[in-house]
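Trainee: Kindly return the folded structure for what I paste below:
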Amino acid sequence: MTAYTLIPATNADLSALPFHGRHLINGSWCDSAESFERRSPAHGCLVSRHAKAGAAETTAAIEAARLSFDAGDWSRASGKERATLLLKVADLIAERSAEMALLEALETGKPITQARGEVSGAADLWRYAAALARALHGDSHDSLGPDLLAMVLQQPVGVVSIITPWNFPFWILSQKLPFALAAGCSCIVKPSEITPSTTVILGELLTEAGLPPGVVNIVLGYGDPVGALMAAHPMVDMVSFTGSTTVGRSIQAAASATLKKLALELGGKNPQVVLPDADLDAAADAVVFGSLFNAGECCNAGSRLILHRDIAADFTARLAELSARVAFGDPLDPQTQVGAIISPAHLQRIDRSVKDGLAAGAGLALGGETLQIPGLSGTFYAPTLLTGIRPDMAIAREEVFGPVLAIQSCSSLDEAISLANDTSYGLSAGIWSKDIHACLRFARSVEAGTIWTNSWMDGFPEVPFGGMKQSGLGRENGHYGLEEYLEPKSVVMRIGASTRAPWVRR
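Mentor: Got it, this is the predicted structure:
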């Protein structure tokens, strides 16, 4: 039996629980007749209880966003005014980061150190968006002739529905909302019903910072009816969604009746290629990180590994040894590197995918089993390495969303590129090689929105993120992330007496 590295339960003080969440609609906090609860996937304790919205609350939030946008208190505010508020929100996030990180760790099952890093990092996204708000500008064309001048205005797209997932609740919200606000949009936000608490706290911070009522509305509940109505309602101009490709398709269909603008960040089956000339120690560490970070519940997970045959056996053995040393266990212990799977149902889906892969002929180098953490009854899955993966296997093509790495082999860079592109997804990909020519060729040839060379999952507010193919539409972060929430408007002005011959004869 494999000797995994396990971190037992701690004696954390959770007496302040449960957190109570309500909707934020037109600047007021609202309850509903029904509520729903979230229990910790690691500890089993009740973490939060929230008001459960239906169609009435959702419609009220959409109408409030529409009224606020049309009123113009925010949509026509200056860049300086928007930036000042966004910076204040960033400071307030920093002040309450410990509380937010604890709730995030408990609701998601992720390690507390990771949750702290994500909340503090999200504050930096708000600061970057504030800088963009001050720099927002259009364009002009002064070369159309002596009597003509054209301008291109950049105006907010309008009312935006923002629907966020459970795996990075606050981080992903912060890749969307501050950029929409920097552009001047009004928003309705629906967090995942599994992880809503930090979104509610953000509503408190926005109110404290002085955001006008109705500019941001938060509705708590389920995809049906809340998310469905947010995607289809005619008063909504745009939908920004992060989640599975399957749900992304349904949102695209719901939005099509009114031809809404869409930004969709969806699934991935992201490959890392390791060539024989790579720094194999650095590559092995990054591959383990890429497959196990956030328990693999990450659209950007390095869930596919393409190894050159000359190093495949030795590198796989190295991965197995490193993966077994990764600390799995209580999310509230700072030593923990990987926490609990989000739910028992999702753990079963992960295990079924692994068993199906083995039945299809894959080999098992490590894992393929649940973990029992001393003192905890939660949902934990072992680090899992599957070998001998063929391109036709489901485990090579379908997103598992768990700590599972599918290992393929290649004989050349050309074959590696072909395997990397042999997927319906195109979110991210990486290559490990000391040959800069190989790295550049890979970067130019692979169909993915982000390419890492001799690195994995390095991200920055300045650098855009998003996918190709069925990994989505649009980009987040960078100035591209702001432009998603803007509409260019051309203004053509005649500034002198017309010199054009009359079209209608007199």
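
Trainee: from here on, contacts and neighbour counts on C-alpha atoms
Mentor: OK.

Trainee: give me the number of residues near residue 391?
Mentor: Close neighbours of residue 391, defined as other CA atoms under 10 Å, add up to 14.

Trainee: whoops, I mixed them up, residue 341
Mentor: Count around residue 341 with other CA under 10 Å applied: 28.

Trainee: And residue 208, by the same measure?
Mentor: Residue 208 - counted by other CA under 10 Å - has 12 other residues nearby.

Trainee: Equivalent analysis for the one 4 residues further on, please.
Mentor: Applying other CA under 10 Å, we find 14 other residues in the vicinity of residue 212.

Trainee: Other residues contacting stretch 221-233?
Mentor: With CA atoms under 8 Å, 6 or more residues apart in numbering as the test, stretch 221-233 has contacts from 51-55, 58-59, 62, 161, 163, 188, 190-193, 219-220, 236, 239, 251, 254-255, 257-258.

Trainee: Go ahead and build a ChimeraX selection from the buried members of those residues.
Mentor: Command for ChimeraX that selects the buried part of the contacts of stretch 221-233, burial taken from 16 or more other CA atoms under 10 Å:
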select :51,52,53,54,58,59,62,161,163,188,190,191,192,193,219,220,236,239,251,254,255
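
Trainee: roughly how far out does stretch 98-113 sit from the chain middle?
Mentor: Here stretch 98-113 is found 17 Å from its chain centre; the criterion is CA atoms, centre = their mean, to the nearest Å.

Trainee: Can you tell me how far residue 149 is from residue 489?
Mentor: Shown here: residue 149 relative to residue 489, a distance of 14 Å by CA to CA, to the nearest Å.

Trainee: of these two, who's got more company?
Mentor: residue 149 (17 against 12).

Trainee: Doesn't that one belong to a strand?
Mentor: Yes - per DSSP: H, G, I helix; E, B strand; the rest coil, residue 149 lies within a strand segment.

Trainee: Also this sequence, please, to line up against the first:
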Amino acid sequence: MAQSFNVTDPATGDVIQKVTYDSEEDIKQALKRGHEAFKEWSRVNAHERSRLLKKWSQKIQENKQDIAEVMTRENGKPLKESLGEVDYATSYIDWYAEEAKRVYGRTIPANTESKRIIVTKQPVGLVAAITPWNFPAAMMTRKAAPALAAGCTFVVKPAVETPLTTIRFIELAHESGIPEDVVQCVNQRGSVAGDIFTDSEYVRKITFTGSTPVGKSLIKNSADTVKHVTMELGGHAPLIVAEDANIDYAVRQAIATKFRNAGQTCVCANRLIVHESIVDEFSQKFASEVSKLKVGNGLEEGTDIGPIINKKGYDKIVEQVEDALDKGAEALVGNKYEVNDDKGSYFVYPTVLKNVDEGMSIMHEETFGPIAPIISYKQVEEAIEIANNTPFGLAAYFFTNDYRKGTFLSENLDYGIVGWNDGGPSAAHAPFGGMKESGLGREGGLEGIEPYLETKYLSIGGF
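Mentor: Coordinates of the predicted model:
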């Protein structure tokens, strides 16, 4: 008998839907079908692939409200954020629908009159993707859109916490005319599906968004068959506020980046590094605005902060806050919880911690929750040292109106994404990805389609 799992609402603990696990054999068959479908899909002309992607985007937009409500129920994020994520998800499809027609080759002048040298691009083959629970729509389309645009076939395993959004997206892809074997969804635990994907002779590329330890495991396991890999892994984003910054503006931007999806994002600000001359003023204004954020069910009007996804995430947040308080930090606002273990419902009120130092775990571990620790600095070099003191390098933010200081910060922060006076730099037309242990490769922009393409060099002689 097939095993199944419950998809629950993290705000209420209610079961939304029961989903059947795909067996190991089911997944292997899906990969085989995807491999076989590649032979036909890779020969579909780029303009036709573009047309189908545009139709998929349109279908998603036509069902935007229903999709957003499903996303909020399974993920917990406020409905306004879910609606925004649907738009963000389709922006990737729209972008790569155009990039499908921009995959160019080139002719290279030969070193002899008797030869011609031509470089072409072709799709890598079947792509297997593993996507996270925190952005179930956008993280899937950020991978599927360039893969399909390039001519690859695609199999995705969504997080077991949030499979319903992905399942609906795949259904709409099929309704749009994209063949069923070209884009597929399988449901299974990550460790099980990951091993099947990396072991498969059919899969030519693995793309993953999630934790660094899991990413490292996938990279190692992909080595035996020399698969292409794209990894968007953990982050620990610093947010630096210089003494000349517009404090009110920096406060608004810090709140936007820190508390989106209750702080459960890889690029949200995890460490606020504020110049000592303004740290008191910034902290007071920041805490005052944070205290106005409404905590509750994401389907309720006006909710800003939804639930934490599960007990594991909740426990990590509490441990970090208690560690900081025990070591001398002060909670300016928050440090309040609403918990119902019986229902599996965990709410963390947005919390601002002042007088934080580098001896606290929150300064070194990704929080994934609505906790904002504030540490002060004296010189800009010290701020950079604090910011770079991590194995991660995904996103960083800084606020200054001094172009010399801003240029210095941008050039010395070891991060793949940097926001200068900008708390929301992500966009489909820009390359997203990290340095150091935050990943390999880029998603979005011109760079985002390249990982799904092989370069072929043809030398023609005998002229």
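
Trainee: Please state their TM-score.
Mentor: TM-score of the superposed chains, computed with TM-score structural alignment, normalised by the length of structure 2, equals 0.96; 461 aligned residues with a CA RMSD of 1.6 Å.

Trainee: which ones among the contacts of stretch 221-233 of structure 1 are found in helices?
Mentor: 55, 58, 59, 62, 251, 254, 255 (DSSP state H).

Trainee: Is it correct that the fourth one is in contact with residue 235?
Mentor: So the one you mean is residue 62 of structure 1. Yes - with contact defined as CA atoms under 8 Å, residue 62 of structure 1 reaches residue 235; the gap is 7.0 Å.

Trainee: Show me where the stretch 1-150 of structure 2 has its strands.
Mentor: With DSSP state E, counting those that start in this stretch, the ranges of strands along the stretch 1-150 of structure 2 come out as 4-8, 15-20, 106-108, 116-123, 126-130.

Trainee: ranges for the helices of structure 2?
Mentor: Under DSSP H, structure 2 gives helices at 24-41, 46-62, 64-75, 79-99, 138-150, 164-175, 190-199, 212-222, 247-259, 279-290, 311-326, 380-388, 403-412.

Trainee: For residue 231 of structure 2, which of these is the nearest?
Mentor: Closest to residue 231 of structure 2 of these, according to CA to CA: helix 212-222, at 6.4 Å.

Trainee: Now distance to residue 83 of structure 1 too, for the ones in helices among the contacts of stretch 221-233 of structure 1, in CSV please.
Mentor: As requested, these are arranged in CSV below (distance: CA to CA, whole Å):
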residue, distance to residue 83 of structure 1
55, 33
58, 28
59, 29
62, 24
251, 31
254, 33
255, 30
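
Trainee: quick one: which of these is nearest to residue 269 of structure 1?
Mentor: Lowest distance from residue 269 of structure 1 to those (CA to CA) belongs to residue 251, with 21.0 Å.

Trainee: What does the closest one correspond to in structure 2?
Mentor: Aligned counterpart of residue 251 of structure 1 in structure 2: residue 218 (TM-score structural alignment).

Trainee: Tell me how far that match lies from residue 66 of structure 2.
Mentor: 34 Å.

Trainee: go on, residue 270 of structure 2?
Mentor: When residue 270 of structure 2 is compared with residue 66 of structure 2 (using CA to CA), they lie 32 Å apart.

Trainee: And residue 16 of structure 2? What does it align with in structure 1?
Mentor: Checking TM-score structural alignment: residue 16 of structure 2 goes with residue 47.

Trainee: so its match makes contact with residue 107?
Mentor: Yes - using CA under 8 Å, residue 47 of structure 1 is in contact with residue 107, at 6.7 Å.

Trainee: which neighbours do the two share?
Mentor: Joint contacts of residue 47 of structure 1 and residue 107 (CA under 8 Å, 6+ apart) are 38, 39, 40.

Trainee: Quick check: closest non-adjacent residue to the equivalent of residue 260 of structure 2 over in structure 1.
Mentor: Residue 260 of structure 2 maps onto residue 293 of structure 1 when the alignment is built from TM-score structural alignment. Spatial nearest neighbour of residue 293 of structure 1, chain neighbours left out: residue 338 (6.8 Å); criterion: CA to CA, 6 or more residues apart in numbering.

Trainee: List the contacts of the residue nearest the centre of structure 1.
Mentor: When CA atoms, centre = their mean is applied to structure 1, the residue found nearest the centroid is residue 172 (4.3 Å). Listed by CA under 8 Å, 6+ apart, the contact set of residue 172 of structure 1 reads 164, 165, 242.

Trainee: roughly how far apart are the first one and residue 445 of structure 1?
Mentor: In this case it means residue 164 of structure 1. From residue 164 of structure 1 to residue 445 of structure 1 the distance is 31 Å (CA to CA).

Trainee: before we move on, the earlier item: from the contacts of residue 172 of structure 1, which would you call buried?
Mentor: 164, 165, 242.

Trainee: isn't residue 270 of structure 2 right next to residue 361, touching?
Mentor: No - contact criterion CA under 8 Å: residue 270 of structure 2 and residue 361 do not qualify, at 11.6 Å.

Trainee: quick one, which of the two is more surrounded?
Mentor: residue 270 (30 against 16).

Trainee: Give the equivalent position in structure 1 for that one.
Mentor: In structure 1, residue 270 of structure 2 lands on residue 303 (TM-score structural alignment).

Trainee: Who are the contact partners of the equivalent of residue 122 of structure 1 over in structure 2?
Mentor: Structural alignment (TM-score structural alignment) places residue 122 of structure 1 against residue 89 in structure 2. Residues near residue 89 of structure 2 by CA under 8 Å, 6+ apart: 137, 138, 139, 140, 141, 142.
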